[in-house]
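Q: Curious how this folds, go ahead:
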Amino acid sequence: MVGKTGLWRALALGAAVAAASGFVAAAAPVKPPARQPPKPCLEASEACVQWVALGKSGARSMVYSTYPLSAPNAHVRRALIMVHGTLRNADHYFTTATGAAFLAKALDDTIVIAPALRSADGGCKDALAPHEVSWSCGGDSWRSGGKAASDPALTSFDFVDEILRRLADKKVFPNLKVIVVAGHSAGGQFVSRYEMANRVHETLGTPVVYVVANPSSYAWPDATRPLPVDDAAPANAVRGWESEEVHTHFSYGPFAAADKAPKYDQWPYGFAERSGYAAQESDAQLRGQLAGRPATYLFSQVDTLPLGGFDGSPSAMAQGATRRARGEAFVKYLNEHFGGHAKSQIVPECGHNDRCVFTTDDVLKVIFPPV
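A: Sure, this is the predicted structure:
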């Protein structure tokens, strides 16, 4: 019989032999902590400013962005580019867009970008940084892909082209699934014309969708215009706020007052005498791109008064009496006569206000599509 002392010696000897033989289980490896996603930059301040180089002369334009455009980020799955209105207040629109991303719980997987199309041209008196592009403020302006006042070799659409190319770089954003280009008011004018004219849409390898909200005018694809009857009758258009449904009772024909508005079909209100970026494409190409690219048009229910920089020029009035009526008639004509698939959506209880529009639950689903 083995005594206690002998038993302990035997156990110790067995342990030593096992250790020497490599039979002792190795400790489980310690896993490194999971890499945390970068935190978004959310203030419209210098901390969120980035510069986008344009052309070969050292020219540049600025954007506000929640994440760097050049640092690899595998967490980003969606991009939202939000174009400002006529005041060129990219800081305000960056705050609107990041607020919308917060409500949509999309801050962590969405890069939000607000381009600043600033100008010291004509009546615009923005303070520009060294080498910053001064975009055209009048005529064929930044709203419609016009040439830069400081460099005629550049257009405002080239600026967004370059942003899209940066986003589509898989070395930087390997998991990006969709890019949304959105704008309100004058920004809506920009997006509607950029949608039809840009030449990068099919080249990126990443889907791009467009969201056009409450512009004052459109580039009509032919010389036809809405007839001032039914939902386009001025009195009916002004009372359009009474319904939350998209109006559809529109008729179309030659513009009867062309003698009083002889430039009604000139760019950027129509396709005639185009200049800037869009001048490099044929009418047929523009029509095909306008009809074929995915777009949602947002119309505020009560945007039926001439407020907020409303375009009351003869060329704009040829398209309808109110922003809402102009948009409803335009989308119906595009879909019925050119085979388009554009969507129209009324934003209930909103007027001409970007924050009301882009923070509405139904609109959050549009500007932050599932990925």
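
Q: Could you use CA atoms for every contact and neighbour count after this?
A: Will do.

Q: what are the ranges of the strands in this protein?
A: With DSSP state E, the ranges of strands along the chain come out as 49-54, 59-65, 78-83, 110-115, 178-184, 208-213, 225-226, 252-253, 295-300, 343-347.

Q: for comparison, sequence B:
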Amino acid sequence: MLLSFIFHLVALASASVLHRRQQVNQNPTVGGDPDHGWKAFPQVNDATAYPSWVVNDGAQLPVYQTSGLNNSEVTRAVIVLPARPRDCWYYWNVVNNALYNATFHDSSIRREDISIMAPCFFTQADMDAGATGDDVLLWGMTTWIDGKANILPSSVINFSSFDVLDALVSYYMDTQAFPNLNTVVVGGHSAGGQMTQRYATLRKSTENDDRLHFWIANPGSLCWLTAERPMPNSSCIDPDKYKYGLESNFPAYATSDTNRLGRDGIVSRYIGRNLHYAWGTADNGPGDISCEALAQGRTHLERGRNFVAMLEKLTGGIPALSTVDWIEGVSHSNEGMMNSEEGIDKLFRYASNATARNVNVSSAAGSRSSSSPYVTPSQTGDVMKTKSLSFIFILVLPLVFHVII
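A: Here you go, the predicted structure:
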């Protein structure tokens, strides 16, 4: 009788644990590679794949978007940008898994409130390999990162990758379509972080800027705000040209604004935006090895520290609407950054500087609490809480002793 009771207890405990299992979707597998082109535009769990999302008259782009949401319930949108390999499906899935992680540990964050979108900036190699059709916007291998114009189709001329982002932001900012949406986050890691920071630098002002946030994680280089560099190199002819600085060489998307505003005007507009920087304290890879990038620092982390030191020297110090997070122990990992407590906060919860947590924004990397409840990269997979199991044993332990006695 006792043995039967114990087996029943274990089964009950296991059922409770499985009921609270955190969902983690596997990343899609796609044939091809970023150098020779992707061979497919795969389906992704929880997302609707749109091979030809209309971003403007005649301009179409493949995107992924969260499926099954009621637009009237959506309060937040996250537009996640891909890294250099252009694997937009992977980045959508990583953010979606981070959202599962967030909702698992924080009941105030609800999946039905958050729409995730991932635009796909494909190249001719991707079209030739089969990932996309010949009617969608295409760019050079990395020109989409800087806001350059498309190269195809020939029916669409001078359409910047930043024009795409403008269109996607406007889509979510439309109060007729999303009446309760409060915040749009444009964010990315690595090359996606570079694109985010440069888009924040050159985006034109709109009436919705107070609702737009930018999450910039582990960028390989940055668009520097001042003409000086922390590690100048005499062999580098002009490290202050865009995309590394604000002297000249801007894409057509921004030429009229940059000519009118000049450096001071561009910087003033930029620092008035909701900018959230994040660096992993173990991200010691060199990333961009051009002389322009090396003038900013030797590694991703060193460039981040130098950039923050530059912000601290601005009049007034770190801009009021900016935050800086140093993610302890994380290297160049999008999953690590997005699943960190700080990453989840900025992507899914953060609303304004009035509710910001105290973060260390000094040039030396700070640390986050080791008691963070969020899953680390090494814990991905079917992650389960043990609290429910402990609770059951605590509850029934007296009954076991009673039976034994």
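
Q: Residue 346 of the second structure versus the equivalent of residue 360 of the first structure over in the second structure, what's the distance?
A: The alignment partner of residue 360 of the first structure in the second structure, by TM-score structural alignment, is residue 340. Look at residue 340 of the second structure and residue 346 of the second structure: by C-alpha to C-alpha, to the nearest Å, they are 10 Å apart.

Q: can you check residue 256 of the second structure too?
A: 32 Å.

Q: same thing with residue 391 of the second structure?
A: 32 Å.

Q: Go through stretch 59-79 of the first structure and flag the buried ones.
A: 59-69, 73-79 (16 or more other C-alpha atoms under 10 Å).

Q: So which of residue 256 and residue 346 of the second structure has more stuff around it?
A: residue 346 (25 against 11; other C-alpha atoms under 10 Å).

Q: which residues touch the more buried one?
A: Contacts of residue 346 of the second structure were listed using C-alpha atoms under 8 Å, 6 or more residues apart in numbering, and they are 215, 276.

Q: what's the counterpart of residue 297 of the first structure in the second structure?
A: By TM-score structural alignment, residue 297 of the first structure lines up with residue 277.

Q: Okay, that match and residue 119 of the second structure: tell me how far apart.
A: Taken as C-alpha to C-alpha, the span from residue 277 of the second structure to residue 119 of the second structure is 21 Å.

Q: Residue 315 of the second structure now?
A: Per C-alpha to C-alpha, residue 315 of the second structure is found 36 Å from residue 119 of the second structure.

Q: more neighbours, these two?
A: Each of residue 315 of the second structure and residue 119 has its neighbours counted (other C-alpha under 10 Å); residue 119 has more, 26 against 8.

Q: Could you report the neighbour count for residue 316 of the second structure?
A: Based on other C-alpha under 10 Å, the number of other residues close to residue 316 of the second structure is 9.

Q: Could you check how far it is from residue 209 of the second structure?
A: 21 Å.

Q: same question, residue 313 of the second structure
A: Distance from residue 313 of the second structure to residue 209 of the second structure, by C-alpha to C-alpha: 25 Å.

Q: which stretches of the stretch 51-200 of the first structure form helices?
A: All helices of the stretch 51-200 of the first structure, identified by DSSP state H, counting those that start in this stretch, fall at 90-103, 156-167, 186-197.
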